[in-house]
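Undergrad: Please work out how this folds:
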Amino acid sequence: MALTDAAIDKIKQMIMSGELAPGDRLPRETDLAERLGLSRNSLREAVRALALINVLDVRQGDGTFVTSLQPHLLLEAMSFVVDFHRDDTVLQFLEVRRVLEPAATAMAAVHMSEAEVAELRLILDDLPDGPSVTELVANDLRFHKHIAAGSGNPVLCSLIDSLSGPTTRARVWRGLTQEGALEKTREQHVAICDAIAARNPEVARAWATVHVAGVEEWLRRTL
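TA: Sure thing, here's the model as predicted:
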């Protein structure tokens, strides 16, 4: 194991054991390096690496702290990698969405409060009659993000959110080129919302699967 990897592993173990909790400040560099049996250079490289993936927060003049370790922070690094996708991988992202979004939608049917369901209805109502493709896609993103948040699982919500970017262009393509895409999207959103409001997770799951699979099927034919 490389020295930097060993240093990363030792800091990770301190966090996992509870010795360092979210928000805690790390000991002084000299003290921590001596305690862990590391060189100061190896420790610095480990701190830089862990800061890049939002495990540590280096505050100039104040010290180095463990972040909140919230899922949305830790998954930002994945979002960065996802942004460099190629067009021919969009189908793979859609396949992952087809696995995750129906599960999140089924969970939302169980966990969303009445106020959150009402807000989902408002998102649908915000879409004007005869919307542009841009308006439809923006509304679509809001709709699915609200459902993912309503699943009650922050990790699942963050994963779905990180997958939204690569599939946005496919949604726009479909809206521009597929006849009836705007009406179909609106109808499926209403069906998903109705199933969530009725507290019927399996119907909600089924409609979400149909919804995401429709974009995927269209893209396969187009490509």
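
Undergrad: switch to C-alpha atoms for all contacts and neighbour counts from now on
TA: OK.

Undergrad: residue farthest from the centroid of the protein?
TA: Glu34 (38.2 Å; CA atoms, centre = their mean).

Undergrad: gap between it and Arg28?
TA: Distance of Glu34 to Arg28, given as CA to CA, to the nearest Å: 10 Å.

Undergrad: Thr64 should be in a strand, yeah?
TA: Yes - counting by DSSP: H, G, I helix; E, B strand; the rest coil, Thr64 falls inside a strand.

Undergrad: Next, the structure of the following sequence, for comparison with the previous one:
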Amino acid sequence: MAVTDEAIEKIKGMIVTGALRPGDRLPKEAELAADLGLSRNSLREAVRALALMRILDVRQGDGTYVTSLDSQLLLEALGFVVDFHRDDTVLELLAVRRILEPAATALAAAAVDEAELDALEAELEELGPAPSVEDLVACDLEFHRRIVRASGNSVLSSLLDGLSGPTARARIWRGLTQEDAVSRTLTEHRAILAALRARDAEAARSWSTVHIAGVELWLKRTL
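TA: Here you go, the predicted model:
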């Protein structure tokens, strides 16, 4: 194990065991390096890496602190990496969405409140029967984001939020080139919403799977 990796593991170990808790300030560099048996250089490299992962927060002139360790904060690093995906990885991103998002949609069937369902329906009505592809995709992103948040699982919500955006270009491409893509998307959105209103978790799961798999299948045939 590289020295920096060892330093990272030791600091993470302190957080996992509770020696350092969210919001805690790290001991002074010289003291922490001595306690962990590390050189100050390797400790600095470890702190930089953990700051990029949003585990530590380096405040100039104040010190280094453990962040809140909130799931959304930690998953921002994943979103940053996903933003640099290559076109040939979009299918893999869609496959992960197809695995995770139907589960979140099923959870939402039990947890979503009527006010949120009314808001989702209002958005679909406002979109109208023949929206532009760009408006449809923007609505699609927000539609799924709100449903996943309604699942009540913040980790799943943050993870899917990071995976959903990078597939937007493929969705726009589909809307422009596949004849019935817009009408099909609207029909599937309404079916998902109806399943949520009925509190039918399995129907919500199934329609969500069909919805994402449609984009995935189209992209497989196109590439």
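
Undergrad: Could I get the TM-score for this pair?
TA: Between these two chains, after superposing, the TM-score reads 0.96 (TM-score structural alignment, normalised by the length of the first structure); 223 aligned residues with a CA RMSD of 1.2 Å.

Undergrad: corresponding residue for the residue farthest from the centre of the first structure in the second structure?
TA: Glu34 of the first structure maps onto Ala34 in the second structure, with residues paired by TM-score structural alignment.

Undergrad: The residue farthest from the centre of the first structure is in what secondary structure piece?
TA: Using DSSP states H and E, Glu34 of the first structure falls within helix 29-36.

Undergrad: Buried residues, that helix. List them.
TA: In terms of neighbour count (16 or more other CA atoms under 10 Å), helix 29-36 of the first structure has its buried residues at 29, 32-33.

Undergrad: how about the residues you listed in JSON lines, adding distance to Met78 of the first structure?
TA: Putting the buried residues of helix 29-36 of the first structure into JSON lines (distance: CA to CA, whole Å) gives the following:
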{"residue": "Glu29", "distance to Met78 of the first structure": "29"}
{"residue": "Leu32", "distance to Met78 of the first structure": "29"}
{"residue": "Ala33", "distance to Met78 of the first structure": "29"}
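
Undergrad: Please enumerate the helices of the second structure.
TA: For the second structure, the helices defined by DSSP state H occupy 3-16, 29-36, 40-52, 71-82, 90-111, 114-127, 133-150, 154-164, 168-177, 181-197, 201-222.

Undergrad: Measure the mean distance from the shortest one to the first structure post-superposition.
TA: Going back to what we said before, that points to helix 29-36 of the second structure. In the superposition against the first structure, helix 29-36 of the second structure averages 1.2 Å from its aligned positions (mean CA distance after the TM-score superposition for the first structure).

Undergrad: Tell me who's in contact with the nearest residue to Pro102 of the second structure once chain neighbours are set aside.
TA: In space, Pro102 of the second structure comes closest to Arg205 once its chain neighbours are excluded; the distance is 4.5 Å by CA to CA, 6 or more residues apart in numbering. Neighbour list for Arg205 of the second structure: 102-103, 105-106 [criterion: CA atoms under 8 Å, 6 or more residues apart in numbering].
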